[in-house]
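Trainee: Fold the following.
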Amino acid sequence: MQTWVYYAILSTLTGGAALVFAKMGMKQANEHLALTIRTGVLFLIVVVNAWMAGGLKDAKAIPQKALFWFVLAGVSTAVYWIFFFKAMKTANVSVVSTIDKGSILITFLLSYLLLNEPITPKLLIGATLIIVGTLVLIK
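Mentor: Modelled structure (predicted):
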């Protein structure tokens, strides 16, 4: 397997665990505090990781266009997590997380439109299954 596949699998494992851990904490705290603490910890770990990998040395030379996209991604992520934590506070994390995975359809569309990534038959089949699964959970 290629290295990126291992990273994706590790992302899946840690991402799934993070959601359950957050839901456990929200049994005793509100979603706003939960998200704030989670984001603070995340920020510290990401900064230390970037620093250790030498990824911060070019920060002053970042192109404006790249900065624009990173800021847009940051705003999008913040809004995403606010809504996600609100949903997770009052519903089963397994259902919220599954419905949330419908966001992959937005990723497919935007990656096609903005990055010129191909939409393959395999991708279409997977997207269809995600849509069907999401509809099953919503109804």
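Trainee: Going by C-alpha atoms from here, please, whenever you check contacts or count neighbours.
Mentor: Will do.
Trainee: Please look at I131 and G102 and confirm they touch.
Mentor: Yes: counting by CA atoms under 8 Å, I131 touches G102, with 6.6 Å between them.
Trainee: and the top helix by length along the chain, what other elements does it pack with?
Mentor: Longest helix of the chain, by residue count under DSSP state H: helix 64-90. Other elements packing on helix 64-90 under the criterion 3 or more CA pairs under 8 Å, 6 or more residues apart in numbering; DSSP states H and E are helix 31-53, helix 93-100.
Trainee: The structure of the following sequence is requested for comparison with the preceding one:
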Amino acid sequence: MSLSWPIWALLSAAFAALTAIFAKVGVDQVNSNLATLIRTVVILIAGTAFVAFTQSWQAPSTISARSWTFLLLSGLATGASWFCYFAALKLGDAARVAPIDKLSVALVAIFAVLFLGEKLSLANWAGVGLIVAGVLLLAWKAS
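Mentor: Presented below is the predicted three-dimensional model:
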């Protein structure tokens, strides 16, 4: 667990990429909502094992009401995202759906500025613009 945040972020990106590929194949002959439920059960089991293995358990009573509220909201947003993502994968090409889903990167930057008071430099804003441009180029289907 002593890896630096950039390594964890790169691992996250790699696993997210595999998620898109595996999900596209997996959702082929399954209702996208059921596929999302199956994925969620697997994540619950894997998350429980990870917490047990790393001895990361914390008594729920020690978690503040504010943390509970935002973790619950985050869970609801995650669920909504997954249901939408699987529906999109069922209907579209993974190579076009996944980049649009990754617009979340640009939206996080914008939301962090608006809601968390974070500051972005001109170069950071240029990066946000390039992400949006890249998404548009990847999602566009030439005839």
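Trainee: The longest helix of structure 1 vs structure 2, average distance?
Mentor: Superposed on structure 2, helix 64-90 of structure 1 shows a mean distance of 0.6 Å to its aligned residues (mean CA distance after the TM-score superposition for structure 1).
Trainee: Hey, what's the angle from that helix to helix 93-100? Just curious.
Mentor: Using axes from the mean of the first three to the mean of the last three CA atoms, to 10 degrees, the direction of helix 64-90 of structure 1 lies 140 degrees away from that of helix 93-100.
Trainee: what angle sits between helix 64-90 of structure 1 and helix 31-53?
Mentor: Angle of helix 64-90 of structure 1 versus helix 31-53, following the same axes, to 10 degrees, is 140 degrees.
Trainee: if we can go back for a sec, point out the most buried one among the helices and strands packed on helix 64-90 of structure 1.
Mentor: Among those, ranked by average contacts under mean count of other CA atoms under 10 Å, first place goes to helix 93-100 (a mean of 16).
Trainee: Now do that helix: which elements does it pack against?
Mentor: Packing partners of helix 93-100 of structure 1 (3+ CA pairs under 8 Å, 6+ apart): helix 3-25, helix 64-90, helix 121-138.
Trainee: For L35 of structure 1, find the nearest of the ones you listed.
Mentor: Counting by CA to CA, L35 of structure 1 lies closest to helix 64-90 out of those; the figure is 7.0 Å.
Trainee: From the chain's centroid, how far away is that closest one?
Mentor: Relative to its chain's centre, helix 64-90 of structure 1 lies at 9 Å (CA atoms, centre = their mean, to the nearest Å).
Trainee: whereabouts in structure 2 does it align?
Mentor: Counting by TM-score structural alignment, helix 64-90 of structure 1 lines up with residues 65-91 of structure 2.
Trainee: Need the residue closest to the centroid of structure 1.
Mentor: T77 (7.2 Å; CA atoms, centre = their mean).
Trainee: Now do that one against G133 of structure 1, distance only.
Mentor: For T77 of structure 1, the distance to G133 of structure 1 equals 24 Å [CA to CA, to the nearest Å].
Trainee: Ignoring the adjacent residues along the chain, who's closest to L89 of structure 2?
Mentor: Distance criterion CA to CA, 6 or more residues apart in numbering; nearest residue to L89 of structure 2, sequence neighbours excluded, is K24 at 5.7 Å.
Trainee: who are the neighbours in contact with the one you found?
Mentor: The contact partners of K24 of structure 2, taken as CA atoms under 8 Å, 6 or more residues apart in numbering, are 86, 89-90, 94.
Trainee: on that earlier part again, make a markdown table out of the helices and strands packed on helix 64-90 of structure 1 and add distance to T3 of structure 1.
Mentor: A markdown table is the format used below for those (distance: least, CA to CA, whole Å):
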| stretch | distance to T3 of structure 1 |
| --- | --- |
| helix 31-53 | 17 |
| helix 93-100 | 26 |
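Trainee: what's the closest of the ones you listed to I9 of structure 1?
Mentor: Of all the helices and strands packed on helix 64-90 of structure 1, helix 93-100 sits nearest to I9 of structure 1, with 16.5 Å by CA to CA.
Trainee: Average offset of that closest one relative to structure 2?
Mentor: Taken over the aligned residues, the distance from helix 93-100 of structure 1 to structure 2 averages 0.7 Å (mean CA distance after the TM-score superposition for structure 1).
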